[in-house]
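1. Sequence below, structure please.
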Amino acid sequence: MKLITRGLLLFVLMLTATLLAVLMRPTFNIADEQSMSSLTDFIPQQFGDWQEVSTGLMQVGLTTNTADKGDDYPYDQVLSRTYKNSDNQTVMLTIAWGGKQRQEVKIHRPELCYAAQGFEIKKLKDTDFGIASTGNKVVTGKDMLAFNPKYIEAVSYWIRIGDIYSGNAWQTRLYIFKTGLEGVIPDGVLVRASSIINDEKNAESAYQLNKRFLQDLVKNVDSAKGRSFLIK
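-> Take a look at the predicted model:
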């Protein structure tokens, strides 16, 4: 009798857990509401003092997998360009968007991607981009210094998940969990600007160049919808 009771209790617990998992599964996808257009539709090739150029520079990939696209590839759209200004300064831009950010598949943090592709991460620090989001939040992210045998790259980036700017992986996981309880699947975007330097003493000036570039970009995005996409 006790075995039957225990078995029945276990069955009820398993059934309850299954029902809760189904009921709590997110069903509303922010990306569906946004009707996301192509990144090339609103990211200009020329803005302010910046003009897209062809340089042959290879940008670091967006995944921790050495293959171009693996099971961990979380992006629906990617835009990679190189821009130059009248002072002959060059900035590489990468924007990567994923419509469904989930615990198991979500935007990869650049420090992990760079390390996976042979870079040594020497510096990683919080930064403020001097940009106010459309929701009147301060856009925050990271400055990173990455070394490989051929060059040094000064990288500045932010990651937007839903309506927050994620500072670390745990913050991302907690936000995805909370929105999941509300039945919402958030979208996410990585905005990354980087400059190649020959001496790490030039890192701070390169970070400032990256930030001025991104500030100019946000000001000149072709639509309010595009700006909201980058800095919700």
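2. Every contact and neighbour count from this point should use C-alpha atoms.
-> OK.
3. tally of neighbours for residue 114?
-> Neighbour count for residue 114, taken as other C-alpha atoms under 10 Å: 20.
4. Show me what the helix or strand hosting it is packed up against.
-> Using DSSP states H and E, residue 114 sits in helix 110-116. Applying 3 or more C-alpha pairs under 8 Å, 6 or more residues apart in numbering; DSSP states H and E, we find helix 110-116 packed against strand 120-132.
5. which helices and strands sit right next to the strand it packs on?
-> By 3+ C-alpha pairs under 8 Å, 6+ apart, strand 120-132 packs against helix 110-116, strand 138-147, helix 203-220.
6. Single out the most deeply packed of those.
-> Sort the helices and strands packed on strand 120-132 by mean neighbour count, taking mean count of other C-alpha atoms under 10 Å, and strand 138-147 sits at the top with a mean of 22.
7. what does it rub up against?
-> Contact with strand 138-147 is made by 111, 114, 119-133, 152-159, 165-167, 200, 203, 207, 231, as judged by C-alpha atoms under 8 Å, 6 or more residues apart in numbering.
8. To compare against the first, here's the next sequence to fold:
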Amino acid sequence: AYNNAQDGVLQVHRPEVCYPVGGFELSATQEIMLNASGQVVPANMFTATAPGRVEQVAYFTRLGSAYPRKWIEQRVAVMRANLAGDIPDGMMMRVSTLGIDQREARPLLAGFTTQFIESSNPRMQRLLLGQDSRG
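-> Below you'll find the model as predicted:
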């Protein structure tokens, strides 16, 4: 989450907010774990439904070295970093698939996420996973 003036206030737009604005109804968000480059990453997954479209969505958010799953956790991560004198960088990775149920989609999306991160160059891995990534 970057803009031209990093001020510690910038917000990551979470999919649970953006999808309903686009006309989707959402299932309850489930907490899942993803594995990437030897690192376990806390993530979220939900089903987004609109007329003629069913989308399975998984994503994770990184702020500094934290992986907040909820908006309040995101705010706390920013405040903690700011109190320590840091303005954390951030990244959200969202993956989705159409036309299958959540049970089928989970391993597909988890596998894609792992392969994407592990096949990325070290700079992209650091961007996605933070400075302590093994890439």
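9. Same list (the helices and strands packed on strand 120-132 of structure 1) but as JSON lines, adding distance to residue 191 of structure 1.
-> Listed next are these as JSON lines, based on distance: least, C-alpha to C-alpha, whole Å:
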{"stretch": "helix 110-116", "distance to residue 191 of structure 1": "10"}
{"stretch": "strand 138-147", "distance to residue 191 of structure 1": "9"}
{"stretch": "helix 203-220", "distance to residue 191 of structure 1": "9"}
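10. Let's check: the centremost residue of structure 1 is which one?
-> In structure 1, the residue lying closest to the centroid (C-alpha atoms, centre = their mean) is residue 190, at 2.2 Å.
11. Provide the aligned range in structure 2 for the helix or strand hosting it.
-> For residue 190 of structure 1, the host element (DSSP H and E) is strand 188-197. Using TM-score structural alignment, the residues of structure 2 aligned to strand 188-197 of structure 1 are 90-99.
12. who's in contact with that stretch?
-> Contacts for stretch 90-99 of structure 2 (C-alpha under 8 Å, 6+ apart): 1-2, 12, 53-64, 105, 109, 113, 127-128.
13. Mark which of those residues are part of strands, please.
-> 53-63 (DSSP state E).
14. Which residue in structure 1 aligns with residue 108 of structure 2?
-> In structure 1, residue 108 of structure 2 lands on residue 209 (TM-score structural alignment).
15. Can you tell me how far that match is from residue 20 of structure 1?
-> According to C-alpha to C-alpha, to the nearest Å, residue 209 of structure 1 and residue 20 of structure 1 sit 49 Å apart.
16. Quick check: what element follows the helix of greatest length in structure 1 along the chain?
-> Looking across structure 1 with DSSP state H, the single longest helix is helix 2-23. Downstream of helix 2-23 of structure 1, the first helix or strand assigned by DSSP H and E is strand 28-29.
17. can you pull the buried residues of the helix or strand that that next one is followed by?
-> Next helix or strand after strand 28-29 of structure 1 toward the C-terminus (DSSP H and E): helix 30-34. By neighbour count on 16 or more other C-alpha atoms under 10 Å, the buried set for helix 30-34 of structure 1 is 30-31.
18. what about the longest helix of structure 1, distance to the chain center?
-> Computed by C-alpha atoms, centre = their mean, to the nearest Å, the chain-centroid distance of helix 2-23 of structure 1 equals 40 Å.
19. In that helix, which residues are buried?
-> Buried, per 16+ other C-alpha under 10 Å, within helix 2-23 of structure 1: nothing.
20. can you check stretch 79-87 of structure 2 too?
-> Result for stretch 79-87 of structure 2 [16+ other C-alpha under 10 Å]: buried residues 79, 81, 87.
21. Tell me, how many residues neighbour residue 23 of structure 2?
-> Neighbour count for residue 23 of structure 2, taken as other C-alpha under 10 Å: 12.
22. Excluding chain neighbours, give the residue nearest to residue 82 of structure 1 in space.
-> Leaving aside its sequence neighbours, residue 82 of structure 1 sits nearest to residue 92 (C-alpha to C-alpha, 6 or more residues apart in numbering; 4.4 Å).
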